[in-house]
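> below is the sequence, then the predicted model.
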Amino acid sequence: MTLYQYEMLILLKLKSIIEFHGDVRQTKTQSQDKLDSFPKDMQIFKDPLQQLFSSLDALMPYQQN
């Protein structure tokens, strides 16, 4: 993961996670599925999030969600 991708994730958090998830917690799989319908104004965050999911899969290969 690059520094730019990390910074984009921080910016995403500042833009308000509640906008995407409300008060409901999601599994990793549910979050990945939502990337397919990401709003156009948030597309800049899609690649860093996909990289994050790939990194999580590499670090925790046996965890399902």
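Alright, I've got the coordinates.

> C-alpha from now on. contacts and neighbour counts both.
Noted.

> what segments of the protein are helices?
For the chain, the helices defined by DSSP state H occupy 3-14, 18-21, 28-34, 46-59.

> in CSV, list the ones you listed along with mean neighbour count.
Below are the helices of the chain laid out as CSV (neighbours: other CA atoms under 10 Å):
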stretch, mean neighbour count
helix 3-14, 14
helix 18-21, 11
helix 28-34, 13
helix 46-59, 15
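
> for comparison:
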Amino acid sequence: MDRGSKNAPSRYRKLRPGDRLEWLIVALLFAVSSIGVYVLTSSLLPALFVGILVWGVAIGVVAML
């Protein structure tokens, strides 16, 4: 293992509770996608599944920014 890579800063960062704007973006994406799927399908389970999927992708994207 290269010695220089041990102390290199991580490319990704975890969202902390103080990151209010990032959490707001993730929550809004979750809400809009869940409500949209629920309106289109009138089914709660697929709406929650899509919302959780969008939540995970949004956390990954925000962590890379």
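Alright, I've got the coordinates. Remember, predicted model here, so these are calculated numbers, not experimental data.

> please state their TM-score.
After superposition, the two chains reach a TM-score (TM-score structural alignment, normalised by the length of structure 1) of 0.35; 33 aligned residues with a CA RMSD of 3.1 Å.

> against residue 57 of structure 1, how distant is residue 19 of structure 1?
Look at residue 19 of structure 1 and residue 57 of structure 1: by CA to CA, to the nearest Å, they are 25 Å apart.

> what do you get for residue 5 of structure 1?
In terms of CA to CA, residue 5 of structure 1 sits 17 Å off from residue 57 of structure 1.

> please apply the same query to residue 6 of structure 1.
From residue 6 of structure 1 to residue 57 of structure 1 the distance is 17 Å (CA to CA).

> before we move on, what about residue 7 of structure 1?
Residue 7 of structure 1 is 20 Å from residue 57 of structure 1, by CA to CA.

> would you map the helices across structure 2?
In structure 2, the helices defined using DSSP H lie at 3-6, 20-41, 44-64.

> now the ones you listed in a markdown table, with mean neighbour count?
Formatted as a markdown table, those follow (neighbours: other CA under 10 Å):
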| stretch | mean neighbour count |
| --- | --- |
| helix 3-6 | 8 |
| helix 20-41 | 16 |
| helix 44-64 | 16 |
